[in-house]
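Enquirer: sequence and predicted structure are below.
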Amino acid sequence: MHMADALISPAVGTTMWAATAGTAAYSIKKIQNDIDEKKIPLMGVMGAFVFAAQMINFTIPATGSSGHLGGGLLLAILLGPYAGFLTMASILIIQALFFADGGLLALGCNIFNMGFYTCFIGYPLIYKRIMSKGYSSTRIFIGAMLSAIIGLQLGAFSVVIETLLSGKTELPFGTFVLLMQPIHLAIGVVEGLVTATVVKFVYNTRPEVIEKASLGHALGDISIKKVLSTLAIFAVLTGGILSWFASAYPDGLEWSMLKTSGKEELDAPNGIHQTLEKIQEKTAFLPDYTFKANEEESLEDESQEAWPAVSSGTTVSGVVGGSMTLVLACIIGIITNIIKKNKKKEKTKAV
């Protein structure tokens, strides 16, 4: 559900940039209550894991479409909503800048659509309320499923609203919304299953991680080495190998656009759209998660000979992109922790 710049107007793009920046600033302020030296690496590893997971598109039977994990709910459950939102922002920034996955003008829309609804609506209003009655496999499954579905439905509906407000007549509201919502319902079911599986593993391994995230507490003296190492291994395997077998079908957004307008992509107008596209062409060294030299070849040559070049580019993208996300998420965590410590020092001096 990564929106391209061609889908939105400059006014909508800048408005959503402002909304996302405001939410990020608020999250940085609030995360200071529970950030510590152990949550920082967890943010990085979770960011790498979700980055890798988003590379795997799974086929939606009988539709000719595919979907991928969003990951916002999973991040909120393991990190708390504020750290979860900031980690999602890290993932999407890396994807847009270096892999041309989602536009730069649309980056604010993408972060908001994939991060806000899961972290600040699905997690606190649905998941936590279900878990308030006690943790169990059944409640984790129900909570993850309902939260993932509703969060994704809200995100998909926001895409439709953003294109409507941008005046994209190629995507009439009625037709577009009737395609976007059902296809993302199917994607939400798979996301719920994956989220529940990962949460169950973490809860069985270190339940304190999830409990402290729910309470907004720092991890303290909890040992999370097993959780970190397992998630790191899965991130490498997912991004480096399993991503080779991602579905080639268009994702839910592209499929809905194709059925609505006859095209998977809209033409970007001149002006700021073209300017940002040129910037992205320079920063994206692995566009669409493959080497630039092989990108056109893979589009023209769908034979088996082209597959090794594409898969090697996918492996590099998964490992490098996951590593870059890990670093960026950790940097955000480190800066936030420094701010927290400086504020404590100032309060101590004042006393």
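Expert: All right, it came through fine. Numbers count the residues shown, from 1 in each chain.
Enquirer: CA atoms for contacts and neighbours, from now on please.
Expert: Noted.
Enquirer: which residues in this protein form strands?
Expert: 58-60, 65-67 (DSSP state E).
Enquirer: got the contact list for T314?
Expert: 239-240, 243-244, 289-290 (CA atoms under 8 Å, 6 or more residues apart in numbering).
Enquirer: let's have those in JSON lines, adding neighbour count and distance to I331.
Expert: Shown next, in JSON lines, are those (neighbours: other CA atoms under 10 Å; distance: CA to CA, whole Å):
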{"residue": "G239", "neighbour count": "28", "distance to I331": "22"}
{"residue": "G240", "neighbour count": "23", "distance to I331": "23"}
{"residue": "S243", "neighbour count": "22", "distance to I331": "26"}
{"residue": "W244", "neighbour count": "20", "distance to I331": "29"}
{"residue": "Y289", "neighbour count": "26", "distance to I331": "24"}
{"residue": "T290", "neighbour count": "22", "distance to I331": "26"}
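Enquirer: of these, closest to G134?
Expert: In terms of CA to CA, no member of the contacts of T314 lies closer to G134 than G239, at 34.0 Å.
Enquirer: what's the distance between that closest one and S323?
Expert: Distance of G239 to S323, given as CA to CA, to the nearest Å: 10 Å.
Enquirer: got it, and I338?
Expert: In terms of CA to CA, I338 sits 22 Å off from S323.
Enquirer: pasting the second one now:
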Amino acid sequence: MHMADALVTPMVGCTMLIAAAGVTANSVNKIRNEEDIQNKIPLMGVVGAFVFAAQMVNFSIPGTGSSGHIAGGILLAAILGPEAGFLSLVSILIVQCLFFGDGGLLALGCNIINMGFFSCFIGYKLIYKNVISKNYSKKRIMVASILGSVIGLQCGAFSVVLETLTSGVTKLPFTTFLIFMQSIHLAIGIVEGIVTGLLLNFLYQNRPDILEKAAITKSYNITKKKVISIILASALVIGGGISLLASSHPDGLEWSILKTSGSEELTANDYIHEKIVEVQNKTAFLLDYGFNVDNLSVTEEIIGKSIAGIIGIVITIGIIVLITHLSIRGKKLYVVNDNVNEIEEKFKDK
């Protein structure tokens, strides 16, 4: 569901970027107050890396000629909490946009809201959390995962349609585009929900304490360190290997555009769009998840995509860890200031 720049005007793109920045700032403030955030950093890094790798794997939607990939918001929020999950997804989208050219730079705010906000704060907080509010069980986790994923993607898909409508993309008539977007992302959401439920049930079976606020009712089958190692190893295998088997069919958004307008991609040739594309082409040194070198053999292209996936995993972990450490650093500064103010108040009383 990564939107391209041609789908939005500078006004819409900037407005959504401001909205995304606001949600990001609020999330930073929230995780700053979490007592266990320091211990959560390794988990944030590897789960974020896993979602980055999983998003490289497009699966075919039978009978449609379309494909989809998981957004990962419900998975991240269920493990890390909605705010930390959202920040991890923001990091993933930034890495994809700047270094791989996946999603437009002007449309980055749209993609953050569409894929991150609706999954982490609507699909998770309003749906997933309420379904499992009474108690955790494998069945409840699966149902909550499917419902949360479907609702999150449906909201995100509807938001894409509104953003293109507001931008005046006349080649995408509202009703027709809406029908295709909602229907195809319903199918994608069901698949993502099942995958998410299976992964979360694995964690519930082995380390229930890793799930956000899950009741600890049994002994752990494996150590937390081993869980982190398994997630990281899985990310490397998916990003460096399984991603090579990804479907070549257009994703849900591209398919919907094709069905609506007759073309998979729309173009915008005004000055602002052209300059933004120039900037993104300079930062995207692994454009389309490969090395931008001419005359590569098939084997070299495969190796290049595999290496690109692994590089993306490493960069994603680095960005997530950096953002989290900066948030903690801010927390420490606030603590110091609070202590100083408290001491000053005591002296004043004396």
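Expert: Yep, that arrived. Predicted model, so just to flag it, every value in this text is computed and none were measured.
Enquirer: quick one: TM-score?
Expert: Superposed pair, TM-score by TM-score structural alignment, normalised by the length of structure 2: 0.93. Supporting alignment: 335 aligned residues with a CA RMSD of 1.5 Å.
Enquirer: and I233 of structure 1, which of the strands of structure 1 is closest to it?
Expert: With respect to I233 of structure 1, and counting by CA to CA, the nearest of these is strand 58-60 at 20.7 Å.
Enquirer: tell me the helices and strands packed up against the closest one.
Expert: strand 65-67 (3 or more CA pairs under 8 Å, 6 or more residues apart in numbering; DSSP states H and E).
Enquirer: tell me roughly how far the strand it packs on lies from structure 2 on average.
Expert: Here strand 65-67 of structure 1 is compared with structure 2 after superposition; its mean distance to the aligned residues, by mean CA distance after the TM-score superposition for structure 1, is 0.3 Å.
Enquirer: L87 of structure 2: what's it in contact with?
Expert: 24, 27-28, 320 are the contacts of L87 of structure 2 under CA under 8 Å, 6+ apart.
Enquirer: what's the counterpart of it in structure 1?
Expert: With TM-score structural alignment as the criterion, L87 of structure 2 lines up with L86 in structure 1.
Enquirer: give the closest residue to the residue nearest the centre of structure 2 in space, chain neighbours not counted.
Expert: When CA atoms, centre = their mean is applied to structure 2, the residue found nearest the centroid is L89 (3.5 Å). Residue nearest to L89 of structure 2 in three dimensions, not counting chain neighbours: G116, with 6.1 Å by CA to CA, 6 or more residues apart in numbering.
Enquirer: what is the burial count for the one you found?
Expert: If you count neighbours by other CA atoms under 10 Å, G116 of structure 2 ends up with 32.
Enquirer: surely it touches A84?
Expert: No. If you go by CA atoms under 8 Å, G116 of structure 2 and A84 don't touch, sitting 11.1 Å apart.
Enquirer: could you identify the longest helix within structure 1?
Expert: helix 307-350 (DSSP state H).
Enquirer: list the contacts of S298 of structure 1.
Expert: S298 of structure 1 neighbours (CA under 8 Å, 6+ apart): 306-307, 310.
Enquirer: N135 of structure 2 matches what in structure 1?
Expert: In structure 1, N135 of structure 2 lands on G134 (TM-score structural alignment).
Enquirer: how near is that match to L92 of structure 1?
Expert: Taken as CA to CA, the span from G134 of structure 1 to L92 of structure 1 is 33 Å.
Enquirer: the two: who's more crowded?
Expert: Neighbours were counted for G134 of structure 1 and for L92 using other CA under 10 Å; L92 has more, 25 against 10.
Enquirer: in structure 2, what range does stretch 245-264 of structure 1 match?
Expert: Taking TM-score structural alignment, stretch 245-264 of structure 1 hits residues 245-264 over in structure 2.
Enquirer: give the buried residues for that stretch.
Expert: 246-247, 249-261 (16 or more other CA atoms under 10 Å).
Enquirer: whereabouts in structure 1 does stretch 323-334 of structure 2 align?
Expert: By TM-score structural alignment, stretch 323-334 of structure 2 lines up with residues 332-343 in structure 1.
Enquirer: pull the distance from the matching stretch to the chain's centre.
Expert: In terms of CA atoms, centre = their mean, to the nearest Å, the centre of stretch 332-343 of structure 1 is found 24 Å from the chain centre.
Enquirer: same thing with stretch 312-331 of structure 2?
Expert: 15 Å.
Enquirer: what are the ranges of the helices in the stretch 1-150 of structure 1?
Expert: 10-31, 39-54, 72-79, 81-99, 107-111, 117, 128-131, 137-165 (DSSP state H, counting those that start in this stretch).
Enquirer: need these in TSV (columns: distance to E346 of structure 1).
Expert: Formatted as TSV, the helices of the stretch 1-150 of structure 1 follow (distance: least, CA to CA, whole Å):
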stretch	distance to E346 of structure 1
helix 10-31	16
helix 39-54	23
helix 72-79	27
helix 81-99	24
helix 107-111	33
helix 117	35
helix 128-131	34
helix 137-165	39
